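Based on what follows, work out the 3D shape:
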Amino acid sequence: MGAFKAAAIQMRSGESPQRNAEDMERLVRQAAGQGATYIQTPEMTGAMVRDKHARATAFTSEDKDIIVATSRRLASELGIFLHIGSTAIVRADGKLANRALLFGPDGATLATYDKIHMFDVDLDNGESWRESAAYEPGAEAVVTEINGTKLGFAVCYDLRFPQLFRAEALAGAQVLTVPAAFTRQTGEAHWHVLLRARAIENGAYVIAAAQGGLHEDGRETYGHSLIVDPWGRIIAEVAHDAPGVIVAEIDPAQSLAARKKIPNLKNARDFTVDAGSADAPLLRGAAS
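You can find the predicted model right below:
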């Protein structure tokens, strides 16, 4: 379990999967040229499409998806682990999944993760989002291994649910991933502090590739892709909202060291909640 270089790619995906695949390939090659062997792209790498009728023509099944095909080819050609932060995939039942995919150096699919928590919110600047109207939520957390390092999956709004990351850390994840398309308003308020908190409270690296800028469909995302170490320090950042690449060394031994200094995962205990009524709140993400 040795150190390796990881990259987070910041994109400004538009409505054309073909153009986005070309942009992704250019940035992946740039990251690989800097020595990265694990490369992560942001949420909705394939297309940012708000209109439901346009989505019907932009998105397809996994076996026909251009982002999937391009990623397989790049992972194999460059000998890298390529993590598509997410792209919209038409499931067998016809519903859409906001799906992350990890490809190995041979181009094979090592893991998939469907975003669990749907972004259904009304912001005070007038923005309103109902992700659940378009996508079917996932129901399973995923931890997989790359060259002896365990990697936990999440996508964007999942960041606000710390029990997901705690469960993955308890399952051994030393690296937590949060590819995202955070809105500018919520990003300015919470992006940095939440990513650092997830790293600190779990003694894990956090890698978060982001979308940034004004997109073709009218939405605006925050950018500021980050890599955070297990002590909560930002070790790489795209300090703007334009496309770009950051690379940092990931040393799994640093996760172990942080957990020895602050052994909160080991010290965690299950508990019940006395709310002063017969209807006790449902516990989510118990300690063990």
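
Going by C-alpha atoms from here, please, whenever you check contacts or count neighbours.
Noted.

where along the stretch 101-250 of the chain do the strands fall?
Assigned by DSSP state E, counting those that start in this stretch, the stretch 101-250 of the chain shows strands spanning 109-114, 120-122, 128-130, 143-146, 149-152, 175-177, 205-208, 212-214, 220-222, 226-228, 234-237, 244-250.

run this one through as well so I can compare:
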Amino acid sequence: MELVAIQLNAGPEWPANQARLETLLRQLPPSRPLLVQLPENAVVFGGRKAAWQVAEPLGAGPVQETFSRWARELGIWLVVGSIPTRIEGSDKLHSTSLVYNDKGERVGHYHKVHLFDVEVADGHGRYQESATYASGDALCLIDSPFGRLGLSICYDVRFPELYRALREQGAEILMVPAAFTRVTGQAHWLPLLQARAIENQCYVLAAAQYGEHSGGRQTWGHSLILDPWGEIQACLPKGEGLIVAPLDPQRLARIRSQMPVAQHARLSAVWRNKA
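Predicted structure coming up:
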């Protein structure tokens, strides 16, 4: 079993991004099973107008049909980092991660919980995802041949309580598709991902955007695959492409057995007793 992260330089038009993705997917290794992750904003990387132009209701539309077809034809488990999905009766969208099995069936979805409303010292300056998107309010875990997948998106990685909740519900692989800015990525991308891997004793699969984008946005790249000890199994610092690393369930089980931190955790129990 192998893990794959695809790094992309997406623009504001789906047809161009679709062509880039298809080219990269055709470069996948021949071995199966494969768990393949695309980055955040894999469909469009632009402003509110671009997101609304391509947004679909969850479970319907040509964009989602394309991802389903790719998963089925290539015989892969495909995690779409995020696409904009419509919310009935709302002027906001969800930023949604989708998971398809190797038959092309959508087996789960996750709406991004933490929205990126911050100021960054880069060419874009101020980011306000909440102007376009509504926050999700639910965890998502998916059973797969690779282990139990815990879903998240980008800015979520700064909130360790989300990942602890995923671990408590059995997560073994943490999915962190992203479009980290160059500034914040250079400072925090690797240490945040390593912390999430180490403290939860999970594999981390983190496909990223890279390069210059519309609106002055610059993303960091450095797509990563980490093991449950926090060690880098594969990294792509720059450019478009893909990285591959083997999944070793026995290593995961051994790390958890030798250092059973989940069993030793006491603060939540202490807080509950004092409440």
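
Including distance to H190 of structure 1, could the strands of the stretch 101-250 of structure 1 go into JSON lines?
Output for the strands of the stretch 101-250 of structure 1, formatted as JSON lines (distance: least, C-alpha to C-alpha, whole Å):
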{"stretch": "strand 109-114", "distance to H190 of structure 1": "23"}
{"stretch": "strand 120-122", "distance to H190 of structure 1": "15"}
{"stretch": "strand 128-130", "distance to H190 of structure 1": "18"}
{"stretch": "strand 143-146", "distance to H190 of structure 1": "25"}
{"stretch": "strand 149-152", "distance to H190 of structure 1": "21"}
{"stretch": "strand 175-177", "distance to H190 of structure 1": "17"}
{"stretch": "strand 205-208", "distance to H190 of structure 1": "14"}
{"stretch": "strand 212-214", "distance to H190 of structure 1": "15"}
{"stretch": "strand 220-222", "distance to H190 of structure 1": "11"}
{"stretch": "strand 226-228", "distance to H190 of structure 1": "13"}
{"stretch": "strand 234-237", "distance to H190 of structure 1": "15"}
{"stretch": "strand 244-250", "distance to H190 of structure 1": "21"}
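
okay if I get those strands as JSON lines plus mean neighbour count and distance to F103 of structure 1?
Listed next are those as JSON lines, based on neighbours: other C-alpha atoms under 10 Å; distance: least, C-alpha to C-alpha, whole Å:
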{"stretch": "strand 109-114", "mean neighbour count": "20", "distance to F103 of structure 1": "5"}
{"stretch": "strand 120-122", "mean neighbour count": "12", "distance to F103 of structure 1": "30"}
{"stretch": "strand 128-130", "mean neighbour count": "12", "distance to F103 of structure 1": "30"}
{"stretch": "strand 143-146", "mean neighbour count": "17", "distance to F103 of structure 1": "10"}
{"stretch": "strand 149-152", "mean neighbour count": "21", "distance to F103 of structure 1": "13"}
{"stretch": "strand 175-177", "mean neighbour count": "27", "distance to F103 of structure 1": "15"}
{"stretch": "strand 205-208", "mean neighbour count": "30", "distance to F103 of structure 1": "17"}
{"stretch": "strand 212-214", "mean neighbour count": "22", "distance to F103 of structure 1": "24"}
{"stretch": "strand 220-222", "mean neighbour count": "22", "distance to F103 of structure 1": "26"}
{"stretch": "strand 226-228", "mean neighbour count": "29", "distance to F103 of structure 1": "20"}
{"stretch": "strand 234-237", "mean neighbour count": "18", "distance to F103 of structure 1": "23"}
{"stretch": "strand 244-250", "mean neighbour count": "22", "distance to F103 of structure 1": "19"}
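
Out of those, which gets nearest to R26 of structure 1?
Ranking the strands of the stretch 101-250 of structure 1 by proximity to R26 of structure 1 (C-alpha to C-alpha) places strand 244-250 first, at 10.4 Å.

Quick check: buried residues in stretch 35-50 of structure 1?
Residues 35-50 are the ones in stretch 35-50 of structure 1 that count as buried (16 or more other C-alpha atoms under 10 Å).

And the strands of the stretch 101-250 of structure 1: which comes nearest A92 of structure 1?
Nearest of those (C-alpha to C-alpha): strand 109-114, 13.9 Å.

Show residues contacting the lengthiest strand in structure 2.
Counting residues, the longest strand found in structure 2 (DSSP state E) is strand 77-86. Here strand 77-86 of structure 2 makes contact (C-alpha atoms under 8 Å, 6 or more residues apart in numbering) with 33-44, 51-52, 54-58, 67, 71, 92-102, 153, 176-178, 207.

What's the average distance for that strand when superposed on structure 1?
Strand 77-86 of structure 2, aligned to structure 1 and superposed, deviates on average by 0.8 Å (mean C-alpha distance after the TM-score superposition for structure 1).
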